[in-house]
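Engineer: this one's structure only:
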């Protein structure tokens, strides 16, 4: 009898261990849709009538009521790989990029998505995507990965940059051909001919830069690790650091309506507000929201994404909140 009981105990333990370490099925999209606070969000996109959020485990969430409720989009080939950024070519055609070189495309404003590219063997993430208009798109990421599409994201060709395999994090530019691309170890690349020739700017900061913003042809802002924010008034020839009063890393931003400035968000629910010339307006925190990675404006409200999902920054204008709670 004791031996039988012993065998039964061993069987239960073995089954428990087997269940614990066996691969688990990712939460169903329907569950994530009803609980958008349980999935990390890395990118937000406001289409006007719809807001799109992308994040971990291949999550793509849609809101047609300005962020009040969310539904899951349909992904034809779900890889469960983290998505890092989302972009609109127009009000219907969208692109999203993520880990394992994953690129998705939607032709119906985000309701359904098809896979355009995936490289699970290499396993390196794409961290951003950018377009200057039309069907030409650029995607970039870890170890200098830089791809170009001339057919609205259907096919992609690698491009070469002389950057010694540095990670590329963010890109900005305008229709006049002026663009900048930033990455790790203070890397800043600049072009004035729509990307035909890229030049590395002299280093002015040794840490990673996570974002670059074009405010005008001459006024640019970049930000990143340890609360570092820099502004240039001469298209990157010189940079001045803005003291935001803390060392919390900054990860994402949104340009305010009518180009009246921008809001940058980051760790510790931090919010930094700059005006249209890149001058500091205010610094504040949206209490209890954790690390913020992305933001978009919905009317006068700031919608933020991060480790706790998609959240409304405040009951009123969070941009105004950052100004009224200004601290240097």
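Structural biologist: Right, received. Where do you want to start? Bear in mind that the values here come from a model prediction, so they are computed numbers and not experimental data. Residues are numbered from 1 along each chain as shown.
Engineer: okay, CA-based contacts and neighbour counts for the rest of this
Structural biologist: OK.
Engineer: give the contact list for residue 214.
Structural biologist: 172, 173, 174, 220, 221 (Cα atoms under 8 Å, 6 or more residues apart in numbering).
Engineer: how about those residues in a markdown table, adding neighbour count and secondary structure?
Structural biologist: Shown next, in a markdown table, are those (neighbours: other Cα atoms under 10 Å; DSSP: H, G, I helix; E, B strand; the rest coil):
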| residue | neighbour count | secondary structure |
| --- | --- | --- |
| 172 | 19 | strand |
| 173 | 24 | strand |
| 174 | 17 | coil |
| 220 | 24 | strand |
| 221 | 25 | strand |
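Engineer: Quick check: closest non-adjacent residue to residue 122.
Structural biologist: What sits nearest to residue 122 in space, not counting adjacent residues and going by Cα to Cα, 6 or more residues apart in numbering, is residue 100, at 6.6 Å.
Engineer: Can you give me the distance of the one you found to residue 293?
Structural biologist: 20 Å (Cα to Cα, to the nearest Å).
Engineer: The two: who's more crowded?
Structural biologist: Neighbour totals were compared for residue 100 and residue 293, and residue 293 leads with 25 against 20 (other Cα atoms under 10 Å).
Engineer: Turn the contacts of residue 214 into TSV, columns for distance to residue 213.
Structural biologist: Formatted as TSV, those follow (distance: Cα to Cα, whole Å):
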residue	distance to residue 213
172	6
173	8
174	11
220	6
221	5
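Engineer: Between which two of these is the distance greatest?
Structural biologist: Farthest pair in those (Cα to Cα) is 174 and 221. Separation: 14.2 Å.
Engineer: Quick one: name whatever helix or strand follows the host helix or strand of residue 84.
Structural biologist: Element membership of residue 84 [criterion: DSSP states H and E] is strand 83-88. Moving toward the C-terminus from strand 83-88, the next helix or strand (DSSP H and E) is strand 94-98.
Engineer: for comparison:
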């Protein structure tokens, strides 16, 4: 039989557990509302994306960490960021104006070269934005069966909440740009991120494959996705049209210049086209590990990097790739050139400057 004392202890324990649970619940703050924590270890933590803002380097990574360097990656400072969501990619069309994207559909903007950031959009808003946009189109074209489907997709996203990450971002100017992500998630802005227009109806991606990377070659804009998906912006049709490729695995990046484009991805696969994607040749990388980053170096050579830290180099054009042994191979998620032409990579161990021939 339970004594009165035991009963009081049991009752008190229940009350304390309830109060503790309420305290923990009240202490919870969504990562979209929690500023990134300043940490001296951030520079050595996982970083996912990097770019240049003028001469400055800007890198993004986990827990909302954004770092910037004004001395070619010798020293880094941590930016002020209003979210703690993991960040995947960053772009600066000018030395001051930049955008970063990441988990929970977050879009951040900086107007001071990456030192401070503000939130322009997140996944809690994207579904509602889609419903409003496509419902207006459905009302205007009641006979078009596409619009109700996209309205329903927006409703699903709104119901599921902010759980869909944005994977890449690209801006052609300080006003016009795109953000892309999982399940064909894509939006465009024409006013520097003050407003965003859903673009799902402007992609040849009926199966809703993930959109992994977006990049310009100077004469064309491409989106690389999973299961062989490659899209190219068609100015006449005002949409991202499908480009047929001979590989059905996932692509993780696009790299090129006017007249030449390389797409790369799983298992060391690299494709090259010199006719705008009408035909492709498969390059022999000699590797079977995923290629995750690429850059054109100061000498005009392509350099591709893998998740294992291996590096492939072309000589001039991208027609042939050669493996270059690294003394300290580390996983690479992104790479960029400094203002003086040096290469800096980021990955699971932070940022580091490369010594390359």
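Structural biologist: Cool, the structure landed. Predicted model only: the values in this text are computed from it and were never measured.
Engineer: circling back: which of the contacts of residue 214 of the first structure are retained in the second structure?
Structural biologist: Mapping the contacts of residue 214 of the first structure onto the second structure (both residues aligned by TM-score structural alignment, their matches' Cα atoms under 8 Å) leaves 173, 174, 220, 221 still in contact.
Engineer: of all the residues you listed, which comes closest to residue 184 of the first structure?
Structural biologist: Using Cα to Cα as the measure, the one of those that approaches residue 184 of the first structure most closely is residue 221, at 15.9 Å.
Engineer: and the aligned partner of that closest one in the second structure, how far is that from residue 276 of the second structure?
Structural biologist: Matched by TM-score structural alignment, residue 221 of the first structure corresponds to residue 262 in the second structure. Distance from residue 262 of the second structure to residue 276 of the second structure, counting by Cα to Cα: 11 Å.
Engineer: next one: residue 232 of the second structure
Structural biologist: 9 Å.
Engineer: Neighbour count for those two, which is higher?
Structural biologist: residue 232 (22 against 16).
Engineer: in terms of contact, does the more buried one touch residue 222 like I think?
Structural biologist: Yes. Using Cα atoms under 8 Å, residue 232 of the second structure is in contact with residue 222, at 4.5 Å.
Engineer: Overlap in contacts, residue 232 and residue 276 of the second structure.
Structural biologist: The contact lists of residue 232 of the second structure and residue 276 share residue 220, where a contact means Cα under 8 Å, 6+ apart.
Engineer: how about the counterpart of residue 336 of the second structure in the first structure, secondary structure?
Structural biologist: Under the alignment (TM-score structural alignment), residue 336 of the second structure maps onto residue 296 of the first structure. Three-state assignment for residue 296 of the first structure (DSSP: H, G, I helix; E, B strand; the rest coil): strand.
Engineer: Can you give me the end-to-end span of stretch 23-43 of the second structure?
Structural biologist: Terminal-residue distance, stretch 23-43 of the second structure (Cα to Cα): 33 Å.
Engineer: now that stretch, how far from the centre of its chain.
Structural biologist: Distance, stretch centre to chain centre, for stretch 23-43 of the second structure: 21 Å (Cα atoms, centre = their mean, to the nearest Å).
Engineer: what does stretch 172-185 of the first structure give?
Structural biologist: 16 Å.
Engineer: what do you get for stretch 97-107 of the first structure?
Structural biologist: With Cα atoms, centre = their mean, you get 13 Å for stretch 97-107 of the first structure.
Engineer: which residues sit against it?
Structural biologist: Contacts to stretch 97-107 of the first structure, defined as Cα under 8 Å, 6+ apart, come from residues 81-86, 92-96, 112-129, 139, 153-154.
Engineer: Buried only: go through the residues you listed for me.
Structural biologist: Using 16 or more other Cα atoms under 10 Å as the burial test, those include 81-86, 93-96, 112-118, 124-129, 139, 153-154 as buried.
Engineer: Quick one: the strands in the stretch 151-300 of the second structure, in order.
Structural biologist: If DSSP state E, counting those that start in this stretch is used as the criterion, the strands of the stretch 151-300 of the second structure fall at 166-171, 177-181, 186-189, 197-198, 211-216, 221-225, 230-234, 239-242, 251-257, 260-265, 270-273, 281-283, 291-296.
Engineer: Name the stretch among the ones you listed that sits most buried.
Structural biologist: Among those, ranked by average contacts under mean count of other Cα atoms under 10 Å, first place goes to strand 166-171 (a mean of 26).
Engineer: Give me the angle between that one and strand 221-225.
Structural biologist: Computed with axes from the mean of the first three to the mean of the last three Cα atoms, to 10 degrees, the direction of strand 166-171 of the second structure lies at 170 degrees from that of strand 221-225.
Engineer: Pull up the aligned stretch in the first structure for strand 166-171 of the second structure.
Structural biologist: Under TM-score structural alignment, the counterpart of strand 166-171 of the second structure in the first structure spans residues 126-131.
Engineer: residues contacting the match of residue 221 of the first structure?
Structural biologist: By Cα under 8 Å, 6+ apart, residue 262 of the second structure lies in contact with 254, 255, 256, 270, 271, 272, 273, 318.
Engineer: For those, give me a markdown table that also has distance to residue 209 of the second structure.
Structural biologist: Below are the contacts of residue 262 of the second structure laid out as a markdown table (distance: Cα to Cα, whole Å):
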| residue | distance to residue 209 of the second structure |
| --- | --- |
| 254 | 17 |
| 255 | 20 |
| 256 | 23 |
| 270 | 20 |
| 271 | 19 |
| 272 | 22 |
| 273 | 23 |
| 318 | 27 |
